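1. this is a predicted model, with the sequence first.
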Amino acid sequence: MIALDATDRALIRALTEDATRSAGALGRALGLSQPACWRRIRRLEEAGVFEGRRLDLDLQALGFGVTVFLGIKLATKGRVSLEDFERAVTAIPEVQTVEHVLGMYDYRLRVVARDIPDFERVLRRRIMTLPGVGNVEANVLLSEERRPGPI
């Protein structure tokens, strides 16, 4: 755990909005010199506050018009079946996230597809054939608003 001051929090918010901004531009926006801003960024990186940098893709522009969240309950429990399932599901390119959760389901998946027939194909041929899959519940994403978080 790292102690964050108001400037650190402002820097984190600015980077979550646009991680491509230079240390100089960020420093000007926050009232810091470029070297002081860069030192803060490095300190936050070294403390593990940032888990890499990512590029947000426009899935619609790439032809993926459907996002579905799947709740998956495994039919069998045990260390081997969890590992087998996780290894197999992470190999499916349409599966964007795999979350091992507590509750009604064992896993929550975020799956993208070109359209509903394409999703059905992924579901039938790839997901339903995974080791240990029991019950599956699908929720189609209608809209999404992303927020930077509590910082």
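-> Good, I have the coordinates.
2. could you use CA atoms for every contact and neighbour count after this?
-> Noted.
3. count of residues packed around the nearest residue to Val101 once chain neighbours are set aside?
-> Leaving aside its sequence neighbours, Val101 sits nearest to Tyr107 (C-alpha to C-alpha, 6 or more residues apart in numbering; 5.5 Å). By the criterion of other C-alpha atoms under 10 Å, Tyr107 has 20 neighbours.
4. isn't Tyr107 right up against Thr97?
-> No: between Tyr107 and Thr97 there is no contact under C-alpha atoms under 8 Å: 10.0 Å.
5. tell me, what residue is most central in the chain?
-> Central residue of the chain (C-alpha atoms, centre = their mean): Thr97, 6.0 Å from the mean position.
6. here comes the other one, which I'd like you to weigh against the first:
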Amino acid sequence: MDDLDKIDRALLAALQTDGRMPNAKLAETVGLSETPCARRLKRLENDGFIERYRAVLSRRALGLGVFAFVYVRFAVHDKTLANRFEREVQAIPRILSCHNVAGTADYVMQVVARDLDDYGTFMRDQVRTLPGVTSIESALSLREVKSPGALPLL
């Protein structure tokens, strides 16, 4: 982060707002000409500050009305079992994120489903059968107050 100057931070902030911004507009936004802007952008990509570009889709428009936080616990803490669990989780698209955490759970996942019936079936047939899982607790989101947004450029 110390390698970023004011212009780099402005570039990153602008791209977090609109990842499809054309280079000419991006250059204008940060006060550069197009060539130096493109060079800086390429450096930020190469240095790993920008991991990838993607579209943010609407869960509701896609018919995914249920959003849940799922707390997964293991009875046995075995590295091989945890590795298998993590590999299998990677392959399940409706698990949006999965974090290995400290606290009362071993993992916290964000999961989407069409409705409660779909969610129940998914939990029974897929999540409960994952390697190592002995206990699951769900917290259903009633409404999103703040969505994942731009990272702070401290």
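-> Yes, it's here. Predicted model, so just to flag it, every value in this text is computed and none were measured.
7. next, the TM-score between them, please.
-> The TM-score (TM-score structural alignment, normalised by the length of structure 1) is 0.93; 151 aligned residues with a C-alpha RMSD of 1.3 Å.
8. surely the residue nearest to the centre of structure 1 meets Leu109?
-> Yes: using C-alpha under 8 Å, Thr97 of structure 1 makes contact with Leu109 at a distance of 5.5 Å.
9. residue farthest from the centroid of structure 1?
-> Outermost residue of structure 1 (C-alpha atoms, centre = their mean): Ser33, 32.5 Å.
10. what's the nearest residue to the counterpart of it in structure 2 if we skip its chain neighbours?
-> Counting by TM-score structural alignment, Ser33 of structure 1 corresponds to Ser33 in structure 2. Counting by C-alpha to C-alpha, 6+ apart, Ser33 of structure 2 lies nearest to Ala27, which is 5.6 Å off, once chain neighbours are set aside.
11. now Ile7 of structure 2: closest residue in space, sequence neighbours ignored.
-> Nearest non-adjacent residue to Ile7 of structure 2 (C-alpha to C-alpha, 6+ apart): Val30, at 6.2 Å.
12. that neighbour: neighbour count?
-> Other residues within reach of Val30 of structure 2 by the criterion other C-alpha under 10 Å amount to 18.
13. check contacts around it.
-> Counting by C-alpha atoms under 8 Å, 6 or more residues apart in numbering, Val30 of structure 2 makes contact with Ile7, Ala10, Leu11.
14. restricted to helices, list these.
-> Under the assignment DSSP state H, the contacts of Val30 of structure 2 contribute Ile7, Ala10, Leu11 to helices.
15. so which of those is the most crowded?
-> When neighbours are counted by other C-alpha under 10 Å, Leu11 leads those with 19 neighbours.
16. counterpart of that one over in structure 1?
-> By TM-score structural alignment, Leu11 of structure 2 lines up with Leu11.
17. just checking, the residue nearest to the centre of structure 1 is part of a strand?
-> Yes: counting by DSSP: H, G, I helix; E, B strand; the rest coil, Thr97 of structure 1 is found in a strand.
18. and for the residue nearest to Met1 of structure 1 when sequence neighbours are not counted, the neighbour number?
-> Excluding the flanking residues, the one nearest Met1 of structure 1 by C-alpha to C-alpha, 6+ apart is Ala47, at 7.8 Å. Counted with other C-alpha under 10 Å, residues neighbouring Ala47 of structure 1 total 11.
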